[in-house]
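Enquirer: Next come a sequence and a model predicted from it.
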Amino acid sequence: MKTVINPEKEMKDTGIEWVGLIPKNWYIRPLYACLDEINQKNSPIVTMNILSLTNTDGVIPYSERGNQGNKSKENLEDYKVVYPNTIVANSMNILIGSVGLSKYEGCVSPVYYVYSAKSQIDIRYMNYLFQTEPFQKRLRQFANGILEIRLRVSSHDILHQKVAVPDYDEQQVIADYLDETCSQINEIIEEVKASIDEYKELKQAVIFEAVTKGLDKNVEMKESTIENLESIPSNWEIRRIATLYEESKETGREDLPILMVSINTGISEGEVGDDDRIRKVVRSEDKSVYKVVHRNDLAYNMMRAWQGGFGAAQVEGLVSPAYVVARPKCELDSRYVEALLRTPIFTEKIRGLSYGVADFRLRLYWTYFKNLRICFPPLEEQRQIADFITAESKKLDALIHEKLELVVELEAYKKSLIYEVVTGKRRVV
C-alpha cells in the first residue's frame, strides 16, 4: 500500500481549523458519536493486571516499566477496567500524546480515561487520530491546571471534539496502512537509537581507557591499589582528593555569571538562562550567597555527584551554594579529574560515599569526597589526556547528534503522515 495526495477538487472545507480540508465523501462527527467511555470500576476485583501508559510505548503492563513511573496503589478497587482494543488516555498527559491502544485486559489509574469503539468505527483509526499533534493542540484550549505538567482535559471536552471520519471500510484500510508503515518507521528508529547507544558506549570506553591507562599503548603497567581498577601506568600515582584539592567557600560577586554543573556536559561556560535552571529551584538575586569558581576549579552538585555531576571550570563564575567547590592545591588539570570521576567505576565509588535515604536524596559531602583515592598521571600527561578526550568526544558527539537529528526527522515524518492520512489529505491506494 502507498498514499497519494487527494486533489483539492475532491476536498471540502470542514470549517475546523485543525482539520482543514477533507474528502467530500467523509463526515464530521463529534467523538461521542464514535466512542463510548468505559467507567467500569475494578470492584469487586476483575483483574490484578495493572497497566501503565507512556507516550513512547503506549499501554504496557506496569511490571514492564521497572522503577519508572508513579508507584501503583495497593487498593485496585478504585482502578478502571481496561479490555483489549480500547483506547486509554491520561487526563493530565493527553496533551503530549499520552494515549494508547490496549492489547491487554487489566486495570488503570482512575485518572485515566478508557474508550471503546461504537458500531462502524475502527478503534485503531481513532487511536491514530488521538496521536496527531493538531488534535492535541486543539485539546490544550480546554485544559485546566495551575502547572503545565498538571494540565487536565475533561473527558466531556474530549468527547465533544469534532473529527473527520470516513466510511468503516476506509477506516480499516487507513488503520492497516498506518499499522504497517508506522511499524516500519519504528523499526528504523530503533535501529538508529541502537547505533546511538553504541556510539555512547564507544565514547565511554575511549574515555575510560584514556583516564586509566593513558595514551601510550606500550606503556609499562603496575598493579593498582584501587578496587576494580587492576592496573595503571607505572609512572602514575594513587592520590587522595584531599592531597590535590581543598574545599573553597569563597562567596560571590555581582560581576560574575551564574554557571551550572550538568551530569551530561560538565560546567557551563556562560551565564545560565532562566530556561536552563532546574525547575523548583528558586534563584536568589543576591549573588553574594553563590560560590565563586575560578578557572580549573572542580565543582560538583552534591545531589548529582553519584550520577557524574562534576565540572572543571573553564571560566570564572558563580555556582549554587548547594554545590561544593574544590580548588587545586598543586599543579593539575581538573579536566582530567572530571573525566575520571564520570567513569562508571568512580561514579559507583562516589555513590558509596554519598549519604541519603533514597537515590534522589543522596548527597556527597566534602568530608567523604576528600578521602576518595584516584589514579593521577603527571601534569603534562593529564593535559594530553584531557585534550585527547575533548577531541574524540567532539567527533563522537557530532555522530550522535547526527543520529539524534535523524530520529527527530523520522518521528516528525511519522506524525505528519498520520495526520495527513487520518484527515484524508493523503489517500491510501
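Expert: That came through, no problem. Numbering: from 1, shown residues only.

Enquirer: Could you use CA atoms for every contact and neighbour count after this?
Expert: OK.

Enquirer: and the residue lying closest to Asn296 once chain neighbours are set aside, what does it touch?
Expert: In space, and not counting its chain neighbours, Asn296 is closest to Ala313: 5.1 Å by C-alpha to C-alpha, 6 or more residues apart in numbering. Counting by C-alpha atoms under 8 Å, 6 or more residues apart in numbering, Ala313 touches Ile267, Ser268, Glu269, Val293, His294, Arg295, Asn296, Asp297, Leu298, Ala299.

Enquirer: So for the chain, the centremost residue is which one?
Expert: The chain has Thr56 as the residue nearest its centroid, 10.6 Å off, counting by C-alpha atoms, centre = their mean.

Enquirer: helix/strand/coil for that residue?
Expert: What DSSP: H, G, I helix; E, B strand; the rest coil gives for Thr56 is coil.

Enquirer: got it, and Trp306?
Expert: Using three-state DSSP, the structure places Trp306 in helix.

Enquirer: alright, now check it against this:
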Amino acid sequence: MTALHGALAPNGGVKLAHVATVLNGGTPRADDMNWNGDLPFVTPPDLRGLEGESILETSRSLTELGASSGSTVADFGLAVSCRAPIGYVGRLSRRSAFNQGCKAVVPSPEVDEKYLAYVLVAARPILEALGRGTTFMEISASDLGSLLVPATGQEEQRRIADYLDRETATIDALIEKQRALISGLRERRSAAVEHAVSGFTTSADETFVEGPSWMGSIPSTWRTFPLWAMYRREKRTGFLEEPMVSVFRDFGVVFKADRANLNETAEDRSIYQLVEPGWFVVNRMKAWQGSVGVSSIRGISSGHYLCFRPLHGENHKFLNWLFRSPQYRHGFAMLSRGVRPGQAEIDNDQLRKMPVVLPPLDEQREIADHLDRETAKIDALIAKAERFIELAQERRAALITAAVTGQIEIPRED
C-alpha cells in the first residue's frame, strides 16, 4: 500500500477490502445463447455521469448461461469502472453481471451502500492516479481493495449519505436547468442558421423556385452549381511543420490543439494533407453529422479527410455557414452510405455532384455577417451556462469529499 491509497483517510481508515468484497468482471463468448437475456451487463460507458446513482439501464444484457460461462454476477452493491476510464461509480439496482472493465464492490452488512458510493465518487482522482498500464490505464482489484476509506459507524454513514442526497439534489437541479437552457440556445442557433441560408434577406415579392431536395424552395435570384464546378479535390502532403487541424461537428475547421480530441495524431505526419484558408474540408465518415467546414486557417489534416481547393470567387464565410447548416447536414446524410446506423461514409464521386446554392455575392456577405453577429450572442450565453455547470460540478465534488472525510460538520436534523 502506498501513501496514495490513504489519501482519502489521512487520519487513519480501513481498507476497502475489509468492509466490502471486490469482484472482477468478465465477458462471455460471442455466442447467441449468452446474450440478450434478462440480466443487465454493466460496462464502463453505462456508468458515465451516474456519480454513485442507481444503474437503471445498460446497453447490453446476458442470459444466465452467459453470466455463468464468462462473467461475474452481483446481487447488490456498486460497480466501479477500472479501465477506460477509471473511477465511474454506479449502484446496482438489481442483480447484474459486469465486464472486465468494471469491478463490483459488495459492501458488508455494517456498511451503508449509498455512503460507500459517495466515498468512491470522492476517491476517483486517487483511483485514476493508481492506474497502471501501457496500452490503457487500469486499476487492479488489489489496488482498489487497498484503498483506505474513512472509518465511521453505520448511523453516521447514513447521516452523511442523507445529507449529501439533499445537497447534491439541489446542485443537480441547478445543473439540469442550465443544461435545458443550453439545449434551447442550441436549437435557437440552429434555427437562426437554417432561416438565414434559406433566403431571409429576400423581399416580400420575391419569387421562389425548387432547390435541392434538402433545401426546399430557394429565391429565384439564387444560382445552383455542382460542387465540382466550385472546388477541386487536392491531396498535398509533406508539410510536416504545419500545425494540425481537425474538423468538428460543433466548430468546423479548427486547430486540433485548441479542442479536446480523442483521436490521436499519427507519428508519421507525412500522411497528413495541407489545408489552406478557403478550402472545403470533409470528414467523410462523419459528414452526415455535420463534420465539414470551409477553413479560415492553414494547417495539415487527417489523410482520410476530403480536402477541396476553391475554384471560385464566392464568399468563403457564407459557404461555411451553408455547408454547416441543418439543410446541408441532411443533404450529406442523404448522400452517405453505410451498413449500419452510426457508420456512414460519403465518397468523392457523390460529393462532387452535390448542388451548391448561391445568392448574389452582396447577399452572401450580408447573410454571413448576420450569422456571425447572431451566433456570437448565442455562443456567449452558452459559454456562460457551461461555466456555471463546471463550477457547480466542482462544488458538488468538493462537497462530497468534505463530507465523507469529516472536513465539514454534518448538521443534525431536528
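Expert: Here it is on my side, so go on. Remember, predicted model here, so these are calculated numbers, not experimental data.

Enquirer: just to revisit the earlier point, to which residue of structure 2 is the residue nearest to Asn296 of structure 1 aligned?
Expert: Using TM-score structural alignment, the partner of Ala313 of structure 1 in structure 2 is Ser295.

Enquirer: From the contacts of Ala313 of structure 1, list the buried ones, please.
Expert: Ile267, Ser268, Glu269, Val293, His294, Asn296, Asp297, Leu298, Ala299 (16 or more other C-alpha atoms under 10 Å).

Enquirer: would you list these in CSV and tack on distance to Ser72 of structure 1 and secondary structure?
Expert: Listed next are the buried ones among the contacts of Ala313 of structure 1 as CSV, based on distance: C-alpha to C-alpha, whole Å; DSSP: H, G, I helix; E, B strand; the rest coil:
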residue, distance to Ser72 of structure 1, secondary structure
Ile267, 37, strand
Ser268, 38, coil
Glu269, 42, coil
Val293, 43, strand
His294, 47, coil
Asn296, 46, coil
Asp297, 44, coil
Leu298, 41, strand
Ala299, 38, strand
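
Enquirer: Structure 1: which residue goes with Ile218 of structure 2?
Expert: Ile218 of structure 2 maps onto Ile232 in structure 1, by TM-score structural alignment.

Enquirer: One more: Gly133 of structure 2?
Expert: Aligned partner of Gly133 of structure 2 by TM-score structural alignment: Gly145.

Enquirer: residue ranges of the helices in the stretch 301-414 of structure 2, please?
Expert: In the stretch 301-414 of structure 2, the helices defined using DSSP state H, counting those that start in this stretch lie at 316-323, 326-335, 348-352, 361-404.

Enquirer: In a markdown table: these, plus distance to Tyr305 of structure 2 and mean neighbour count.
Expert: Formatted as a markdown table, the helices of the stretch 301-414 of structure 2 follow (distance: least, C-alpha to C-alpha, whole Å; neighbours: other C-alpha atoms under 10 Å):
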| stretch | distance to Tyr305 of structure 2 | mean neighbour count |
| --- | --- | --- |
| helix 316-323 | 16 | 23 |
| helix 326-335 | 14 | 20 |
| helix 348-352 | 10 | 15 |
| helix 361-404 | 25 | 16 |
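
Enquirer: which stretch among those comes nearest Glu64 of structure 2?
Expert: Nearest to Glu64 of structure 2 among the helices of the stretch 301-414 of structure 2 is helix 361-404 (36.7 Å), distances taken as C-alpha to C-alpha.

Enquirer: can you give me the helices for the stretch 101-250 of structure 1?
Expert: So, for the stretch 101-250 of structure 1 - with DSSP H, counting those that start in this stretch - the helices run 123-131, 133-140, 155-159, 168-213, 241-244.

Enquirer: Of those helices, which stretch is the most buried?
Expert: The highest average neighbour count among these, using mean count of other C-alpha atoms under 10 Å, belongs to helix 123-131 at a mean of 22.

Enquirer: so where in structure 2 does it end up aligned?
Expert: Using TM-score structural alignment, the residues of structure 2 aligned to helix 123-131 of structure 1 are 113-121.

Enquirer: same check, this time on stretch 392-399 of structure 1
Expert: Stretch 392-399 of structure 1 maps onto residues 374-381 of structure 2, going by TM-score structural alignment.

Enquirer: Next, the mean deviation of that stretch compared to structure 1.
Expert: Following the fit onto structure 1, the mean deviation recorded for stretch 374-381 of structure 2 is 1.3 Å by mean C-alpha distance after the TM-score superposition for structure 1.

Enquirer: what residues does that stretch touch?
Expert: By C-alpha under 8 Å, 6+ apart, the surrounding residues in contact with stretch 374-381 of structure 2 are Leu185, Arg186, Arg189, Ala192.

Enquirer: List the single closest residue to Leu78 of structure 2 in space, sequence neighbours excluded.
Expert: Using C-alpha to C-alpha, 6+ apart, the closest residue to Leu78 of structure 2 is Arg91 (4.4 Å).

Enquirer: Just give me the match in structure 1 for the one you found.
Expert: Using TM-score structural alignment, Arg91 of structure 2 sits opposite Leu101 in structure 1.

Enquirer: ditto for Glu176 of structure 2
Expert: That one, Glu176 of structure 2, aligns with Glu190 by TM-score structural alignment.

Enquirer: Quick check: that match vs Val59 of structure 1, distance?
Expert: Per C-alpha to C-alpha, to the nearest Å, Glu190 of structure 1 is found 18 Å from Val59 of structure 1.
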